[in-house]
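Peer 1: Kindly return the folded structure for what I paste below:
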Amino acid sequence: MPQELQYLRETASQTAGPYVHIGLAPGAAGFDIYKQELGHDIVGPNAKGERIRVEGRVIDGTGSPVKDVLLEVWQANAQGIYAHPEGGGEVEDGFRGWGRVITDFETGEWAFETVKPGPTGGGNVGTQAPHINLWLVARGINVGLNTRMYFSDEEAANAKDPVLNMIEWEARRPTLIATRTEQDGLAVYRFDIRLQGENETVFFDV
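Peer 2: Got it, this is the predicted structure:
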């Protein structure tokens, strides 16, 4: 090793933020910059299937809501097809299957409207239960966290899901299940994400 390189130190790591939500979702943060903001409309007006609302909070190790989180959403359509050349088929016009949402600065609540996805082909692992993939980043998080949200009214499919069954501790599997209620005729799924502590959400290394 050249002598000059022996004195170089590792570059310090940096957490995301504090303005990551503004940079990646300026419209949601109150900044009217783009004519059409990337990631605002997940499924478009032509998507088939049940329209649903997903809502929740991101909660830290002390039980307090984290109020500057950005979440990215990936999902299949109601037929279990992703908007991707290798997604297994064609999707409806306007269906992206991807979006961004930020938490409310006052309450820490986040929410988005979409359609309930169908079961998806899992490649080498088999058919997977309906689910939504979530990636979140915030101030204090060095690396974005990946998790999944499954649906409480899909018990039979969840019981056979290969990814859920990879989680060794069965008691932790419920941290990935969203609870269904109905509000004004709309199906609403509640999914709180806990970063640390009791009932910490399962995160995946992907």
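
Peer 1: all contacts plus neighbour counts: C-alpha atoms, from now on.
Peer 2: Fine.

Peer 1: Helices along the protein, start to end?
Peer 2: 20-24, 155-160 (DSSP state H).

Peer 1: Can you lay out these as TSV showing mean neighbour count?
Peer 2: As requested, the helices of the chain are arranged in TSV below (neighbours: other CA atoms under 10 Å):
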stretch	mean neighbour count
helix 20-24	17
helix 155-160	14
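
Peer 1: As TSV, the ones you listed with distance to residue 3 would be great.
Peer 2: Below are these laid out as TSV (distance: least, CA to CA, whole Å):
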stretch	distance to residue 3
helix 20-24	39
helix 155-160	57
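
Peer 1: Looking at those, which is nearest to residue 196?
Peer 2: helix 20-24 (21.3 Å; CA to CA).

Peer 1: before we move on, the earlier item: of all the helices of the chain, which one comes closest to residue 10?
Peer 2: Closest among these, once you apply CA to CA, is helix 20-24, at 24.2 Å.

Peer 1: Check the offset of the closest one from the chain's centre.
Peer 2: Here helix 20-24 shows a centroid-to-chain-centroid distance of 16 Å under the convention CA atoms, centre = their mean, to the nearest Å.

Peer 1: contacting residues around that helix?
Peer 2: Under the criterion CA atoms under 8 Å, 6 or more residues apart in numbering, residues 28-29, 31, 68-70, 102, 138-139 lie in contact with helix 20-24.

Peer 1: Which among the residues you listed count as buried?
Peer 2: By neighbour count, with 16 or more other CA atoms under 10 Å, these hold 28-29, 68-70, 102, 138-139 as buried.

Peer 1: Now for the contacts of helix 20-24: which two are most distant?
Peer 2: Maximum pairwise distance among the contacts of helix 20-24 (CA to CA): 19.7 Å, between 31 and 139.

Peer 1: measure the closest residue to residue 76 other than its chain neighbours to residue 126 for me?
Peer 2: Leaving aside its sequence neighbours, residue 76 sits nearest to residue 82 (CA to CA, 6 or more residues apart in numbering; 4.4 Å). Separation of residue 82 from residue 126 (CA to CA, to the nearest Å) stands at 16 Å.

Peer 1: before we go on, could you also do this sequence so I can check it against the first one:
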Amino acid sequence: MMTLAPFSPIRWNETASQTGGPYVHIGLAPKQAGFDIFENNFGNVLVSDQTLGERIDIEGRVYDGSGSLVRDALTEIWQANAEGRYAHPGDRQGKALDPSFRGWGRTGTDFETGVYRFETIKPGPVAAHNGALQAPHICVVLFARGINMGLHTRLYFSDEVDANLNDPVLAGIEWAVRRDTLVARRSEREGRAVYTFDVRLQDTPDGGRETVFFDI
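Peer 2: Model prediction:
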């Protein structure tokens, strides 16, 4: 019979934590870092020719508190399809799945320009826990050196004004200037919608407000 050692009253120091870098790309996006080691690389293209919905591009930059570009951040997104359903067994909505839409993507910021980019579709509205519809949105997670845990936020769309006004998450953010940090701006490029979503890890000297992050 194994005998357990008696409980020790000694107070041990907390184990040191690590941030997500500077080698985060080698482990999570190795091809971008120059290591072609996976048969199937996770990437920034979530769609195929068969995917239903409006094709959009999402792009932006990540800034630190000094206003400098974070050129080695890793960005992940998770979203519903054009009908507003996630490709996950936990989504019990009676909406159709789209087998040609992955719904999840990962990319690093470009080491030279600091720009990240995703090719995806605009998601449909998803029901909240109380049955009310949330505005179309995309879940965003950021990893980078100096960040001990992934930073979770959301991207909403500037052309969904009415839906945004009624979204329960946006409504829970008291100040309008803070809510605005979650709204991606729409433009057109070569006939395709482009939504620009810059992330600020802190308030920046140019007046940019820190992006709202969620405790998840």
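
Peer 1: Need the TM-score from the superposition.
Peer 2: The TM-score (TM-score structural alignment, normalised by the length of structure 1) is 0.93; 206 aligned residues with a CA RMSD of 1.8 Å.

Peer 1: And residue 82 and residue 126 of structure 1? Which one has more around it.
Peer 2: Comparing residue 82 of structure 1 with residue 126 by other CA atoms under 10 Å, the one with more neighbours is residue 82, at 23 against 13.

Peer 1: contacting residues for that one?
Peer 2: Contacts of residue 82 of structure 1 by CA under 8 Å, 6+ apart are 75-76, 88-89, 91, 97.

Peer 1: mind listing the strands for structure 2?
Peer 2: For structure 2, the strands defined by DSSP state E occupy 55-63, 74-78, 104-108, 115-121, 137-143, 151-157, 183-189, 192-196, 199-200.

Peer 1: out of these, which comes closest to residue 48 of structure 2?
Peer 2: Taking CA to CA, strand 115-121 is the member of the strands of structure 2 nearest to residue 48 of structure 2, at 9.1 Å.

Peer 1: average gap between the closest one and structure 1?
Peer 2: Its aligned residues in structure 1 lie a mean 0.5 Å from strand 115-121 of structure 2 after superposition (mean CA distance after the TM-score superposition for structure 1).

Peer 1: That strand maps to which residues in structure 1?
Peer 2: Residues 109-115 of structure 1 are where strand 115-121 of structure 2 lands when matched by TM-score structural alignment.

Peer 1: Nearest the geometric middle of structure 1, what residue?
Peer 2: residue 134 (1.6 Å; CA atoms, centre = their mean).

Peer 1: how about that residue, what's its partner in structure 2?
Peer 2: Per TM-score structural alignment, residue 134 of structure 1 is aligned with residue 140.

Peer 1: again, but for residue 194 of structure 1
Peer 2: Residue pairing (TM-score structural alignment): residue 194 of structure 1 is matched to residue 200 of structure 2.

Peer 1: dump the residue contacts of that match.
Peer 2: Contacts of residue 200 of structure 2 by CA under 8 Å, 6+ apart are 62-65, 208-211.

Peer 1: any idea how far residue 154 of structure 2 is from it?
Peer 2: 13 Å.

Peer 1: ok, now residue 12 of structure 2?
Peer 2: 38 Å.

Peer 1: before we move on, what about residue 49 of structure 2?
Peer 2: 26 Å.

Peer 1: Residue 109 of structure 2 now?
Peer 2: Residue 109 of structure 2 is 18 Å from residue 154 of structure 2, by CA to CA.

Peer 1: again, but for residue 160 of structure 2
Peer 2: Distance of residue 160 of structure 2 to residue 154 of structure 2, given as CA to CA: 14 Å.

Peer 1: neighbour-wise, which of the two wins?
Peer 2: Under the neighbour definition other CA under 10 Å, residue 160 of structure 2 and residue 154 were set side by side, and residue 154 has more, 22 against 13.

Peer 1: Map the more buried one across to structure 1 for me.
Peer 2: Taking TM-score structural alignment for the superposition, residue 154 of structure 2 sits opposite residue 148 in structure 1.

Peer 1: contacting residues around that match?
Peer 2: Here residue 148 of structure 1 is in contact with 131-134, 176, 203 (CA under 8 Å, 6+ apart).

Peer 1: What's the match for the residue nearest to residue 76 of structure 1 in structure 2?
Peer 2: The equivalent of residue 82 of structure 1 in structure 2 is residue 86 (alignment by TM-score structural alignment).

Peer 1: Residue 35 of structure 2 versus that match, what's the distance?
Peer 2: The value you get for residue 86 of structure 2 to residue 35 of structure 2, if CA to CA is used, is 31 Å.

Peer 1: What of residue 139 of structure 2?
Peer 2: Residue 139 of structure 2 is 28 Å from residue 35 of structure 2, by CA to CA.

Peer 1: Check residue 135 of structure 2 too.
Peer 2: 39 Å.

Peer 1: What of residue 200 of structure 2?
Peer 2: Residue 200 of structure 2 is 29 Å from residue 35 of structure 2, by CA to CA.
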